[in-house]
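Enquirer: Next input, structure requested:
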Amino acid sequence: MPQTNQPLRKLGFLTIGLFDPADPAAGHRTTLELIELGERLGFDSAWVRHRHLQYGISSPVAVLAAASQRTGRIELGTAVTPLGWENPLRLAEDLATVDLLSGGRLNPGVSVGPPIHFDQVKDALYPDSAAAEDFGHERVRRLLGFVRGEPVTAFTGTEGIEEYSDRVQPHSPGLGRRLWYGAGSLASARWAGEHGMNLLTSSVVKAEESTAGFAEIQQSQIRTFRAHHPEGERARVSQGLVVIPTDSASPQQRAKYAEYVRRRTPRTEAPQGPARLLFAPDLIGSSDQLAEALYAHAGFREVDEVAFALPFSFEPEDYLQILTDLATRLGPALGWHPAHRVG
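Expert: A predicted model of the protein is given here:
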């Protein structure tokens, strides 16, 4: 086995929470059951994606509120909530509420940019203000301020029998240090660092003008983030590659997983589209093979936290196998020790 000087400290997983539109409740229950399984296996964190007008979780804060009542230890995150769909003040209220209900386990991850297919949804989402909406970093800065307790209004005190606060209520004091930014570019990584956020890196980066490979671009973004963060090298970064261990997989599962990776590989061979998005290759193999590949990955060598992404379209029994292998085989091969397992 290859050696690393830095053992993996935190192991998490990410799910999109797909559901059948004919029975959406079942898919949401499956997501909650996966999070419960993750806690039993000793994972440090479980993260959900955010999908609007699709057959995936559209309200992760609500799902994580439910998860907070079915678990007692595992951290719960969003990766990521696109702020173009959100009112930062209202979101700050929801996040603080769920954080308090969870006992301080919420890790909200956010991103900026206009909503996807904005021209098609703007009349429904912002019928009177679409042209005036700012979808840049200022939207994150507003959320940060609200969560961290900055005043929202100049008015505070009692009016009649009603008492009013000048900041978002409830206030969860530790939540401001657990806000994550999903950055795909050097500029966003720098901004997140300058504003004291944590950094979520995923399986997508912007190649911009670079001719380097995915891992090297990701490494550069992480180093840029830490160079501009008040905590420097101690600033938190989590990596989120698609990693599929096959140790205990059946022959049928291995064939399915291999086909999944094969179909997605062409998009990793060159930057895609006008934004020059570069996708990381999915990693598949035994835990020994995966550990070797990760230790050779320039981005992975910069982190001691991961939230490996589960493939989108697999069955519950596949996720059971993958999560079990991640927790019992790959994690330990990377120097990780599980949190106290339940059951």
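
Enquirer: use CA for all of it now, contacts and neighbours both
Expert: Will do.

Enquirer: So for the protein, the centremost residue is which one?
Expert: Centroid check for the chain by C-alpha atoms, centre = their mean gives Ala79 as the closest residue, at 2.3 Å.

Enquirer: let's see this one next to it:
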Amino acid sequence: MPLTSEPLRKLGFLTIGLFDAADPRRGHESTLETIELGERLGFDSAWVRHRHLQYGISSPVAVLAAASQRTSRIELGTAVIPLGWENPLRLAEDLATVDILSGGRLNPGVSVGPPMHYDRVKGALYPDTAEAEDFGYGRVRRLLDHVRGEPATEAGGVEGFEVFSDRVQPQAAGLGRRLWYGGASLRSARWAGENGMNFLTSSVVKAESDTTDFAAIQLSHVRAFRDHHPDGDRARVSQGLVVVPTDNATAAQRAKYEEYARTRLPRTATPQGPTRLMFAPDLVGPSAEIAERLHGHAAFREIDEVAFALPFTFDHDDYVQILTDIATCLGPALGWRPAAS
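Expert: From the prediction side, this is the model:
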């Protein structure tokens, strides 16, 4: 099986950060410890996923603010913040603040669309404006403008002893180039490219044509994004598949991982739901086998950055084993070299 044209340049991981409602601190500490481990192992990036009104990370920016003070090198990302839950101006302030505290390591990923279960949450989230809210790309455009230093108001100037800015403060140099869009459709891929963002493509895509070949669909998104981006083939794309190497797993861990993948496999056979979502199979097994499967993946062959997703509901010790095997076995098999401490 041929290797990619270029070795894997950036290796990252994504965690959902689950917790027990009776002891939420333990789960958050586990997430922070996982990020610290990732830095020690030489990973280039660590990403967290949001979960609103669930027992997961509801405030990824706050979690990454804490992580920024417990790490010094690893890049910190969100994959992704659904902007339907956010005010773009306030989010821009939070992102810039955390980016400055981290020393310029923040990589915010966002997406658009109505909040999940909107009919149930809109009364609490937007009690007065629920029917007027726009959940389209304009919401991302507002965030981009605020982060990139476009005027937010005409009210700048001095009033008595107070000085006001017409731009969101603080302004974090370079953050505007580190904004990512998480997309699953050709339209999103094109829009992200046209607006100069980076592109996150995950283990879920929309089957918008006759083909149900996941890798072919994902490849079409990568190419559409780069075709519409000012940087062309140099535009940054990160692929996020669920990858579970078992090189140093115990027999019990291997059995658990294989069962997890087995129960999720049926959904990968055909498009799911009215939007025809296609799911990628989870990759479980020895690193050599996973590397061969990735080398045969049409979309993987055209990217040099990944953020492999850790499976949901596993134990902390499982994540330690998986991350260690990714960094010491799978990464090198893909041509990656760990970052210097």
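
Enquirer: The residue nearest to the centre of the first structure: what secondary structure?
Expert: strand (DSSP: H, G, I helix; E, B strand; the rest coil).

Enquirer: In the second structure, what residue corresponds to it?
Expert: Structural alignment (TM-score structural alignment) places Ala79 of the first structure against Ala79 in the second structure.

Enquirer: For Gly183 of the second structure, see how far away that match is.
Expert: Distance, Ala79 of the second structure to Gly183 of the second structure, by C-alpha to C-alpha, to the nearest Å: 10 Å.

Enquirer: so what sits against both of the two?
Expert: Any residue near both Ala79 of the second structure and Gly183 by C-alpha atoms under 8 Å, 6 or more residues apart in numbering counts here, and that gives Leu200.

Enquirer: so who does the aligned residue in the first structure for Asp94 of the second structure touch?
Expert: Per TM-score structural alignment, the equivalent position to Asp94 of the second structure in the first structure is Asp94. Residues in contact with Asp94 of the first structure, defined by C-alpha under 8 Å, 6+ apart, are Val61.

Enquirer: pretty sure Asp94 of the first structure belongs to a helix, no?
Expert: Yes: assessed with three-state DSSP, Asp94 of the first structure lies in a helix.

Enquirer: Spell out the residue ranges of the helices in the first structure.
Expert: Taking DSSP state H, the helices of the first structure run over residues 24-41, 60-70, 88-102, 118-125, 137-148, 186-194, 214-227, 251-264, 287-295, 316-325, 331-333.

Enquirer: Please report the distance of the match of Asp94 of the second structure from Asp247 of the first structure.
Expert: Taking C-alpha to C-alpha, one finds Asp94 of the first structure at 40 Å from Asp247 of the first structure.

Enquirer: Asp282 of the first structure too?
Expert: Asp282 of the first structure is 16 Å from Asp247 of the first structure, by C-alpha to C-alpha.

Enquirer: Over to Glu315 of the first structure?
Expert: 17 Å.

Enquirer: The two - which one has more neighbours?
Expert: Asp247 (18 against 9; other C-alpha atoms under 10 Å).

Enquirer: Please name the residues that touch the more buried one.
Expert: Contact partners of Asp247 of the first structure, counting by C-alpha under 8 Å, 6+ apart, are Gly285, Ser286, Ser287, Asp325.

Enquirer: at 7 Å instead, please
Expert: For Asp247 of the first structure, the contacting residues are Ser286, Ser287, Asp325, by C-alpha atoms under 7 Å, 6 or more residues apart in numbering.

Enquirer: count of residues packed around the second one?
Expert: Think Ser287 of the first structure. Number of residues near Ser287 of the first structure (other C-alpha under 10 Å) recorded here: 23.

Enquirer: where's it relative to Pro274 of the first structure, distance?
Expert: In terms of C-alpha to C-alpha, Ser287 of the first structure sits 36 Å off from Pro274 of the first structure.

Enquirer: likewise the last one?
Expert: Taking C-alpha to C-alpha as the criterion, Asp325 of the first structure is separated from Pro274 of the first structure by 38 Å.

Enquirer: who has more neighbours, the two?
Expert: Taking other C-alpha under 10 Å, Asp325 of the first structure and Pro274 do not tie; Asp325 has more neighbours (22 against 7).

Enquirer: just checking, the more buried one touches Ala249?
Expert: No: look at Asp325 of the first structure against Ala249 with C-alpha atoms under 7 Å: they stay out of range, at 8.9 Å.

Enquirer: Quick check: the gap between Gly136 of the second structure and Pro115 of the second structure.
Expert: For Gly136 of the second structure, the distance to Pro115 of the second structure equals 12 Å [C-alpha to C-alpha].

Enquirer: what about those two, which has more around it?
Expert: Ranked by neighbour count (other C-alpha under 10 Å), Gly136 of the second structure and Pro115 place Pro115 first, with 18 against 14.

Enquirer: what residue of the first structure takes the place of that one?
Expert: Using TM-score structural alignment, Pro115 of the second structure lines up with Pro115 in the first structure.

Enquirer: In space, what's closest to that match - neighbours in sequence excluded?
Expert: Excluding its sequence neighbours, the residue lying closest to Pro115 of the first structure (C-alpha to C-alpha, 6 or more residues apart in numbering) is Gly84, at 5.2 Å.

Enquirer: I'd say that neighbour and Ile116 touch.
Expert: No: judged on C-alpha under 7 Å, Gly84 of the first structure makes no contact with Ile116 at a distance of 8.9 Å.

Enquirer: In terms of packing, which of those two has more residues around it?
Expert: More neighbours surround Gly84 than the other of Gly84 of the first structure and Ile116, with 22 against 13 (other C-alpha under 10 Å).

Enquirer: check contacts around the more buried one.
Expert: Val112, Gly113, Pro114, Pro115, Phe135.

Enquirer: what about the closest residue to Asp282 of the second structure other than its chain neighbours, neighbour count?
Expert: The shortest distance from Asp282 of the second structure to any non-neighbouring residue, by C-alpha to C-alpha, 6+ apart, is to Val242 (5.1 Å). Neighbour count for Val242 of the second structure, taken as other C-alpha under 10 Å: 20.

Enquirer: Now do the same contact list for Val242 of the second structure.
Expert: Neighbour list for Val242 of the second structure: Asp282, Leu283, Phe308, Ala309, Leu310, Pro311 [criterion: C-alpha under 7 Å, 6+ apart].

Enquirer: Out of those residues, which comes closest to Arg9 of the second structure?
Expert: Lowest distance from Arg9 of the second structure to these (C-alpha to C-alpha) belongs to Phe308, with 13.6 Å.
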